[in-house]
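In: Sequence and predicted structure, then a few things I'm wondering about:
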Amino acid sequence: MCGICGFVNLDGGPADLALIERMAASIAHRGPDGQGTKLDGALALGHRRLAILDPSRGVQPMCNEERSVWITYNGEIYNFPELHRQLAAKGHVFQTTCDTEALVHLWEDEGPRMVERLVGMFAFAIWDAKQQTLFLARDRLGIKPLYYAQYGSRFAFASELKAFCEDVEFPRTLRPDALAHYFCMGYILDPLTIFAHAHKLPPGCTMLCRMGQPIPSPSRYWQIRFRCGPARSLEDWMSEYASRLDQTVKEHLLSDVPLGAFLSGGIDSSLIVDSMCRSAGESVRTFSIGFAEDDFDEHVFAEAVARRLKTDHLTRCLEPDVVELLSLLARQYDEPFGDSSSLPTYMVSKLARERVKVVLSGDGGDEVFGGYPRYVATLDRSRLQPYVPSWLARAIEALGRPYPRGWRGRGWLDRRERARAVSREGDRAVGVLVDAFAWRDDLLRLCSI
């Protein structure tokens, strides 16, 4: 990953070099291979680079031949070789073989519509000096982060919230409704952040800011659509899924530096590594961690898969100082975030960094294929609701009322949440099933004070 940041003084005042350097330095962990800045009147761009493609020449911020278009970019565009060929055929001259330069020339040809041509994960900002515009864009699924903030006479953007805090003028005012999101869901929904003056640019959105005009709201260029197609057999679906998985894994293997994969031994990561081995044609480096507690330790399964696929596997059993790690992760996340898997993810990332710069991981399978119990519970609710009278649902809920909301005991008490869901409709029912904390209600009351 890389880190990007920048700002525009809306009153036209000259950009402060010291400020953009502090902002870039605050996200140095995102890009240990170099730092770059660009000032142009009231505008400043900053970049921290993790060199993956064309390491010696892909320095950012990067510009076109006329030095009128500048970009700071985080991500990877998987169809950039095709874009490179098409743009070169139109007369664009390339100085590098990295995807960043393709974005610069694509902007010259297509402007804001360029995002519709991109296949990959990205967050970037493009400054067009001739048009006096600043263009922000984020990939369709929000894989790469991008925040923006408007305060006083300044508009700023960054890969992480901590970059804004380098500006003494940035207000640290908290948002009670964002805190309520955290207490309910375990994270803060976009476009909100914990800070009142900062927002997440939602996935599949762009912003086109013009100097001298009000900052616009984000504009959506892509929205996932669900539609029913003709009936197909399970074998057909499995074949198509395998083909698409292999194709996207092959695209992700594009790199000029060593890469590997996280391997837990579960279905998601095992499928990814299997596809990598078939695409790479050589031994793949894989990484896993183990724990002393048997209930949490999965390294035996990971090692079994590694032996089967003949990967170059590295396992390390850890007994981390959780308190110390929590303090570190709190600083890294910048806002409340309640995913307990962030602890082992950090540790296995640290292990992998000893050998590689890029890893593939298996995330999203449970969300796509309904693997979590909450999705099964949602189906149960839809099936049961027509047959369960409201008085019965309320009675079952009352039996468990002495126990904290979200408490996960065994037996009938564990069904209390499902009973509560049956008595509710739509999103309210799903919300019951994803309650993150037993102490949510008391803290929500504190937020409303």
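Out: It's in. In this text the structure is predicted, and so the values were computed from the model without any measurement.
In: hey, let's count contacts and neighbours off CA atoms from now on
Out: Will do.
In: dump the residue contacts of the residue most central in space within the chain.
Out: Closest to where the C-alpha atoms of the chain average out (CA atoms, centre = their mean) is I143, at 3.5 Å. By CA atoms under 8 Å, 6 or more residues apart in numbering, the residues touching I143 are 121-122, 203.
In: Specify which member of those is nearest to A163.
Out: F122 (18.5 Å; CA to CA).
In: about what we covered before: ok, now how distant is the residue nearest to the centre of the chain from D268?
Out: Counting by CA to CA, to the nearest Å, the gap from I143 to D268 is 17 Å.
In: for I20, same thing?
Out: Using CA to CA, one gets 40 Å for the distance from I20 to D268.
In: related to what we said a few turns ago, tabulate the contacts of I143 (JSON lines), appending distance to D441 and neighbour count.
Out: Converted to JSON lines, the contacts of I143 look like this (distance: CA to CA, whole Å; neighbours: other CA atoms under 10 Å):
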{"residue": "M121", "distance to D441": "37", "neighbour count": "18"}
{"residue": "F122", "distance to D441": "37", "neighbour count": "23"}
{"residue": "P203", "distance to D441": "30", "neighbour count": "23"}
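In: Comparison target, given below:
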Amino acid sequence: MCGIAGIINYDTSNSVSKQILESVTHAVAHRGPDGFGFWMHNNIGFGHRRLSIIDLKSGNQPLQIEDNKLCITYNGEIYNYLELKYQLIKVGYQFKTNSDTEVILVAYQHWGEAVVNHLRGMFSFAVADIEKQQIFIARDHFGIKPLVYYQGSDYFMFGSEIQQFKEHPHFKKEINVSALAEYFKYAYIPAPLSIYNDLYKLEPGNYLIINFKGKIIEKKVYYDVQFKPIYSVSYNDWVESVTQALDTSVAYHKIADVAYGTFLSGGIDSSLIASSLAEQGNKVEAFTMGFANKNINEVPYAEQVAKMYHLNHHIEFIDMTDMQSIFPKLIKHFGEPFADSSAIPTYFITKKIREYLPVVLSGDGGDEAFGGYYSYQNFLKILNPSAPNQAYKNYLKTALKLVGKTYQSTPRQPNLTDWINLVSIFNEAQSQRLFLHEVFNNIDTEANSYAKWYQKGQEQKLDIYSLASYLDYKTYIHGDILTKVDIAAMMNSLEVRTPFIDVEMVNLMAQIPTKFKISRNFNGTWEKKKILNTIAAKRFGIDFIKRKKQGFTVPLADWFNHNSAPGKEFEMIIQNKNSLIFNYLNQNELKKQFSDKNQVDYNKLYLLFTLEKWLENQ
């Protein structure tokens, strides 16, 4: 895992400043503490910070081949690079290193832009092609690795993190109020928007082609999740296919020339990853984060898995003092407002892991793939709140007919507004009341990040659950989950790998009918993640899965209660007319929302607290 940077001055006679290139590259030194390098070609410059994982001796970047006609700066890991290397050697190519970096560059030489269709892994990279006079920039299928770019008045720039761009003297820090409105809904800013005007996140499964004058000449989608269920396969066969695919994905994700371990939250997904590693003959280092509040603590379940599979188990507990100490640092590294509070424990657990090893596997992605979130069942309830189970509905109709009554049902199709209301912190109406009129009038309502993906999902004619899952793949999983993990882990120079968020795993998931992922029982209860639960029951016992899903929950109510230091600080923010949030928000409306100390929405509180602290430090 690494940090990358690139600058293209629009004026081809204006050479890139080495000082500026070094500054924007070293701004992400934490992403690559093992080395750095630069490449300059007239008005173009690439920078790189390296975290050595594969080919520790000869994998330095930027890397050039073909008589220096091709140059790459790259962040990520390609898990099938040895297979691709063998394939390319068979057709006559030669290699000077053992790195996956060189494989990407030679693969680009062979396949051109189609190189991305051959890669299994996580990546963001840029290739300068001297002969074609263009730069090819690509981001992986699901956005595991970040890629941000800026279209300035006199230069184009790309990088791994937003904070890099502030190191360029011509960068303009102009707030994008449409992006701010998105933040109020989701607690993060979905791609392609960022908090700043003219600064964009390259969407997952996309690539750009830029000429040497810094103009984007092509932006293309090369991958999208395609839900095409196969109904002829039995449930048990799907369970077997998923088991094999997960074990294979774990095997790919452990390819490294350094030590690795795994997150172990105590939940189903990370427990399956840990058990797969152990069953493959590895002595596994497993890491768990805990809180003093037992109501949100899954440590006992993690201990159960660790004991069963003989894992070397490490447990780290955090409290409010830890939160206060790291919060300013998190604000800086995210580069824009980001209010997923689980970034705090993610930072601390990754810091602990880095004391032992530089690579760790994660269970992220299981909920999106197999129907684990409560938002999915709540979205399905809208379709038919009384009884989505057809067999039960037919039984009820017959029973009512016998006593001379009629079954009343008013199902309707859930729509985009329903989904946004389910996943929003502040809904549309609340946001409209909260923003100052002059700010709200400048918000581009067409900038809704979910709208185009909702339309794409409808074009695929997806069922209700698959549509919700698709929306999460196109927004939440990379905008929130993967951003959180990437930034928090790379602050500690730790590489995180995600076997569930893998192109082969996701393509398999998209073939499985919804009824095998999530369904409602006769008694009205819901079964979520059915296939993963079946696998987990075989490995850990039935009692392990018969519990309420917790997720990586943070005790915000404990940390921000009105008697705590952070709680008192928030009260001072909303009472002070000079607080920076009131350049955008109506103070009286905000006071109203937090007037009852016994009815505080702590997710809203944390979103506002984060925004104020970001504005103070941006």
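Out: The structure has been received and is ready for your questions. Given the structure is predicted, the values throughout are model-derived calculations rather than measurements.
In: What value does the TM-score take for this pair?
Out: The TM-score (TM-score structural alignment, normalised by the length of the first structure) is 0.88; 414 aligned residues with a CA RMSD of 1.9 Å.
In: returning to that earlier point: for the counterpart of the residue nearest to the centre of the first structure in the second structure, helix, strand, or coil?
Out: Structural alignment (TM-score structural alignment) places I143 of the first structure against I144 in the second structure. When classified by DSSP: H, G, I helix; E, B strand; the rest coil, I144 of the second structure comes out as coil.
In: Could you say which helix or strand holds the closest residue in space to I331 of the second structure that isn't next to it in sequence?
Out: Computed as CA to CA, 6 or more residues apart in numbering, the closest residue to I331 of the second structure that is not its neighbour in sequence is W614, at 5.9 Å. Using DSSP states H and E, W614 of the second structure sits in helix 602-617.
In: mind checking how far that helix is from the chain centre?
Out: Distance of helix 602-617 of the second structure from its chain centroid, counting by CA atoms, centre = their mean, to the nearest Å, is 21 Å.
In: Just the buried positions in it, please.
Out: 602-614 (16 or more other CA atoms under 10 Å).
In: What is the nearest of these to N211 of the second structure?
Out: Nearest to N211 of the second structure among those, with distances taken as CA to CA, is W614, at 34.8 Å.
In: surely the closest one meets H333?
Out: No: using CA atoms under 8 Å as the test, W614 of the second structure is too far from H333 to be in contact (10.5 Å).
In: which residues in the stretch 301-450 of the second structure form strands?
Out: Assigned by DSSP state E, counting those that start in this stretch, the stretch 301-450 of the second structure shows strands spanning 312-318, 359-361.
In: hey, which of the ones you listed is tucked in deepest?
Out: strand 359-361 (a mean of 24; mean count of other CA atoms under 10 Å).
In: And for Q226 of the second structure, the neighbour number?
Out: 16 (other CA atoms under 10 Å).
In: For H84 of the first structure, what is the enclosing helix or strand?
Out: Using DSSP H and E, H84 of the first structure falls in helix 80-89.
In: circling back to that earlier point, how close does the match of I143 of the first structure sit to K452 of the second structure?
Out: 21 Å.
In: Repeat that for R50 of the second structure.
Out: In terms of CA to CA, R50 of the second structure sits 36 Å off from K452 of the second structure.
In: Run through the strands of the stretch 151-300 of the first structure in chain order.
Out: Under DSSP E, counting those that start in this stretch, the stretch 151-300 of the first structure gives strands at 154-158, 198-200, 205-210, 219-220, 259-262, 285-291.
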